[in-house]
Structure formats: C-alpha cells, structure tokens
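*Asks:* Output the structure for:
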Amino acid sequence: MAAVIRLLRPSSSSSLSLAGRSFSTAVVTEAVKSQTYTQNPAPTAVDPKGRNVQWVFLGCPGVGKGTYASRLSTLLCVPHIATGDLVREELNSGSNLGKQLADIVNQGKLVSDDIIISLLSKRLEAGEGKGESGFILDGFPRTVRQAEILDEVTHIDLVVNLKLPESVLIEKCLGRRICSQCRENFNVASINVKGENGRPGISMAPLLPPPQCVSKLITRADDTEDVVKERLRVYNEKSQPVEDFYRGQGKLLEFDLPGGIQETWPKLLEVLNLDEQDEKQSVAA
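*Replies:* Model prediction:
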C-alpha cells in the first residue's frame, strides 16, 4: 500500500528519491524525434548496448505489443512487464479485486488508474528486490495521468508506438486462440491487405497450432467483435493523448508494422539500432 501512495503522490522530494532508487539505465544518447517507419526504417540514435533500457511499448489492443516487447526483453536481458498479464494474474487469483476486474475486462473497458498502478507498483518493487535492472513496459501507461505518474517515479528512455490499421487489428483479435492445455497463444487469421494511397500492403500468415493443440483451442471471453471494437474506441479516446505526451518529450518512435513477425522483427531491430547476433554473442560472453 505504501508503494501505491508514493505513486499517487504529486511530485515531491520523496518521489524524486524513489526515482533515484529506480532501475539504472543505458539512456537514449539523443532524444528520438517522432517519425513513422514503414518499409525502409532508418536507424535511430538509441544506444541500448548496456541493455538496462527503460522502454515503453504503446499501441492499440491486438497490435502485438506483447510479442515484440517479450522478444526484446529476452534479447536485451531485461524483464518484460505487461500490465495485461498482471491483470490476468489477478483475475485468476479468485480475489475480490479479481472479480471486479472480470466485469471491467469483459466489457472492454479500461481498468482504473488506481488498480493498474497498484498492480504495477507491486511488480516493480518485487523486481527491484530481486535485483532486476531495467524493464520494457507493455500496456502502461494508457492515460496521460498514468504517464505523468510514471515520470514521477522513474525515467523512460524511449516509447515505441506500434501501428496497424483498425480493420487489421479487429481481424487479428478475432483470430486469437489459446490452447486450454499448454496455454500457448495462436492466431488463425490470414491477413492480406493491398497497399493503397501510397501505403504498403500488409500480409500476416496465421500462427497455427500443432496437431495436439487443435482440439483444445479456446477464444478469450473478451475477443468478440463488439468488445474488440469497444476496446479500440476506448483506446482512441483515452490513450492516444499519451502519444502526444511522449511526442512532446521527443521520446516517441512510431513504427508501422509491415507484416507478421518474420517481416517486422528485422525492421524493428534496425530501427532500434540493434543487431540480434551481436547481442546474443555479448550475453554469451
């Protein structure tokens, strides 16, 4: 509870001291200028070689924040903290808070700042206690108020904003499946969007399950068309101002996904000035 109070408290000497105790980080060597990358992304001034990065991933529900944040966390040896996972853990806990969250999530509404901050605060403190250094946040902040609170307690180096057309996002969300036994995530949607008005096409092959999982696939309760559209509406209304917040700080990097993982991953690494092989060799050494 004390951590939540600190997070909600206006900027003060105590909040500054908490920021000082937060994760040390390899900072961006120069403020990243907001721009959009499509087929031919250019390298940025990011210098993540120390790997103690403190990054945020933004983007509409279903865009793939978790997929790319998780891959980067493995590559850079920093924890991937997804507020969606924190919420789902609480949902599965059987607590009173979990029951409240179930109603909110199933209606496609945003979870309140107080709840998200409480869950995130506990996770950050637990990580700090284990000696974690750096992080990649996924799904937070979702409002300007959350971004302001985050600024009070820690430093964010870079904010990566992943982008896809709404029609593609809806199709992706409706195609999501989970194996009820192994809990792996799959997607049965096959997406092919022709390029138009100077924008490149988008092609995403389905991520199909192995034979042993086919009969065990389930759909998330909140992955219905009405709920997905409501989530996107709420995001556009409440969360897009967060992009302006970080754009004003010179930290926003906008990235249009060109396709699935095979097409997007190498382009994203190029934009972030990362070399996968070099990073793996560095970790191995």
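
*Asks:* make it CA atoms for all contacts and neighbour counts henceforth
*Replies:* Noted.

*Asks:* can you give me the strands for the stretch 51-200 of the chain?
*Replies:* 54-58, 80-82, 135-138, 158-163, 176-179, 185-187, 191-193 (DSSP state E, counting those that start in this stretch).

*Asks:* if I pick residue 171, what's in contact with it?
*Replies:* 189, 191 (Cα atoms under 8 Å, 6 or more residues apart in numbering).

*Asks:* what does residue 73 give?
*Replies:* Contacts of residue 73 by Cα under 8 Å, 6+ apart are 79-80, 135-136.

*Asks:* Using JSON lines, please lay out those residues together with distance to residue 62 and neighbour count.
*Replies:* Listed next are these as JSON lines, based on distance: Cα to Cα, whole Å; neighbours: other Cα atoms under 10 Å:
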{"residue": "79", "distance to residue 62": "21", "neighbour count": "21"}
{"residue": "80", "distance to residue 62": "17", "neighbour count": "21"}
{"residue": "135", "distance to residue 62": "21", "neighbour count": "25"}
{"residue": "136", "distance to residue 62": "18", "neighbour count": "25"}
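
*Asks:* run this one through as well so I can compare:
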Amino acid sequence: MAVLSRVLRLRVAGVDRFAVRSFRSSSSSWRNSEIDPKAAAASQQLGEKALPLQRDVKDRNVQWVFLGCPGVGKGTYASKLSTLLGVPHIATGDLVRDELSSSGPLAKQLEEVVNQGKLVSDEIIINLLSKRLEASSAKGETGFILDGFPRTIRQAEILEGVTEIDLVINLKLREEALLAKCLGRRICSECGGNYNVASIDIKAEEGDPGMYMAPLLPPPLCTSKLISRSDDTEEVVKRRLRIYNEMSQPVEEFYRSRGKLLEFDLPGGIPESWPKLLRALNLEDHDDKESAAA
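*Replies:* Okay, here's the model as predicted:
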C-alpha cells in the first residue's frame, strides 16, 4: 500500500501512472496484475520500487469500496466488515475530521468547506488518503475497505489507475430516514464514540414497506457528553444529499459498467440489515451467530 499511496499523489500531479491489467473477480478466478514498463521506469527515477500494485488474491485481502449518501451507515457496515475480514477500514470523512482537529495547515480551509456543506477537493482527499495508506503499510496491513472515496469520476479513475477494486457496495436508504439519521448523529466529546438518538418509525403506505430503525444510544457514562457535528444541520444535510445525488450517478455507472457494483437497499436498522448484507456478500459472521444463540 506504500506504493499505492505514493502513486495516488503522483497521478494527481500528472506523472505517468502504473498500468494495471484489468481483471474480473469471482469466487474462483483471478488474474495477476502487471506494471507498465514505462511507468516502472518513471517510478524508479522518482525513487519508487518497481513493485506490482496487485498481487494474487491468495497474497492479499479484499479491496472494497462503500458508496452511499451521507448518513446512510457506510461507516457502521464498513467497520463491521473490517473487523470480520481483518482489513483496515479507511473512512475519508474521519480523515477530514482528524485533520480539522489537528490544527494543521489544511484545518482552516477544510473547516470552511465542511461548514458550507461542500465536497472537499480531490487533491486534499487524495493527500489525506495517501498518508493513511502509508500508515497502514507501515503496520503491515494489506487490503482495505474504503468509505467515502471515490466520490467523483476523476477519483474513481485515479483509484482504478493504481489498484484493482474487487467490489463496490452501494448502500441505499429512503431520504426521509437519511435526513432523520443525519440530524440524530451524536459524538461523545470524551471517548469519541458515535451514536444516534433518532428513533425512525416509518409506517407502510401505498405499497411502500414500513421501516423501523432503533436509536443507537450511548452508555450512561457518555450520555451527558454528547455533541452534534457542526455540519449536521438540516440545511447543510439537505445540501449534502443534493450534491451527493448529483455526483453519485456517474460514479455508480462507472462501477456498474465494470460489473463491480452491488446495490443494497437497507431494510431497517443493523439487526435487520446486517444479516441480509452478509448473505448478499456470501459471508458469515460466526461471532454474531454465537451471540444470537447465547
């Protein structure tokens, strides 16, 4: 992933990218990738090792992407899959918030963008992602589950140019539930835990199924320390949803045309959705089954 993180930055700067041989993933067939000789020579001139960005599936973990509107639950499900599969969960939203709280050189610029409900530029996101990938590589981690990236066609093309994404999971949730979830998000100012105080109970009508999503309440010690994110206001959330919907269609089609997009409509909260998502991914959570049987 160290090579990947460096190449991400080089690609944005206009340097020749690694050419990765396209392959299709299935339960039984994979093909190895190659390095374009010219790109390898360019990378060596820049001090890069001429290593393949892709390895056989036996040598690396999954490389998945989560798509979905803000507040849909990408972080929750990506985190659970990260634990289940033993791969790092990399959420670009968290990277942005960490930078905001660091008082670093980008903090002021990011604060203005986030508070206005705008999307952070490709260059900033890729810079933050590259740093995170380098940190993962230093710890010997392989594979990843990306949450919040790519959001634009340009980002998708950059990512495809340097590594192979095995699967893109597109989470969907009706807008009224999305809005309620976003406005109900809370963070513990002491431990950093994420919770949601919204209790969503949508009645079935005119052929549309009902939906219930229980609140994700904090433990007693965190109750008095809950705060809302500064960008979780109704005006900003609606603007974020509108911007996302406008930009998401081309990205979804980008991966759909490559046969990598899995559309998943969330039927409710975690208890209802998690088992169905696992079935859609042909996975089993043995710990979850043991907990249910206990």
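
*Asks:* And the TM-score between these chains?
*Replies:* Overlay of the two chains. TM-score (TM-score structural alignment, normalised by the length of the first structure): 0.84; 259 aligned residues with a Cα RMSD of 2.5 Å.

*Asks:* so, if you compare the contacts of residue 73 of the first structure, which one comes nearest to residue 119 of the first structure?
*Replies:* Nearest to residue 119 of the first structure out of the contacts of residue 73 of the first structure is residue 80 (Cα to Cα; 14.6 Å).

*Asks:* Let me know whether that closest one touches residue 138 as I believe.
*Replies:* Yes. Between residue 80 of the first structure and residue 138 there is a contact at 7.3 Å, judged by Cα atoms under 8 Å.

*Asks:* Overlap of the contact sets of those two?
*Replies:* Shared contacts of residue 80 of the first structure and residue 138, counting by Cα under 8 Å, 6+ apart, come down to residue 69.

*Asks:* do you know which of the strands of the stretch 51-200 of the first structure lies nearest residue 242 of the first structure?
*Replies:* Using Cα to Cα, the strands of the stretch 51-200 of the first structure put strand 54-58 closest to residue 242 of the first structure, at 8.8 Å.

*Asks:* what's the mean deviation for that closest one versus the second structure?
*Replies:* Compared with the second structure after the fit, strand 54-58 of the first structure shows a mean deviation of 0.3 Å (mean Cα distance after the TM-score superposition for the first structure).

*Asks:* And residue 173 of the second structure, what's its match in the first structure?
*Replies:* Matched across to the first structure, residue 173 of the second structure falls on residue 164, judged by TM-score structural alignment.

*Asks:* What about its match, how many residues nearby?
*Replies:* 18 (other Cα atoms under 10 Å).

*Asks:* just the one 10 residues further on next, same as before
*Replies:* The criterion is other Cα under 10 Å. On that basis, residue 174 of the first structure has 20 neighbouring residues.

*Asks:* Who are the contact partners of it?
*Replies:* By Cα under 8 Å, 6+ apart, the contact set of residue 174 of the first structure is 189, 223-225.

*Asks:* Which among those count as buried?
*Replies:* Those of these that meet the buried threshold are 189, 223-224, by 16 or more other Cα atoms under 10 Å.

*Asks:* quick check, distance from stretch 250-269 of the second structure to the centre of its chain.
*Replies:* Distance of stretch 250-269 of the second structure from its chain centroid, counting by Cα atoms, centre = their mean, to the nearest Å, is 13 Å.

*Asks:* buried residues in that stretch?
*Replies:* Buried residues in stretch 250-269 of the second structure (16+ other Cα under 10 Å): 251-252, 254-255, 260-264, 266-269.

*Asks:* Same check on stretch 85-96 of the first structure?
*Replies:* 87, 90-91.

*Asks:* What are the contacting residues of that stretch?
*Replies:* Residues contacting stretch 85-96 of the first structure (Cα under 8 Å, 6+ apart): 97-99, 101-102, 116, 119-120.

*Asks:* thinking again about what came up before, now tabulate the contacts of residue 73 of the first structure in TSV and tack on distance to residue 176 of the first structure.
*Replies:* What follows is the contacts of residue 73 of the first structure, written out as TSV (distance: Cα to Cα, whole Å):
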residue	distance to residue 176 of the first structure
79	24
80	21
135	26
136	23
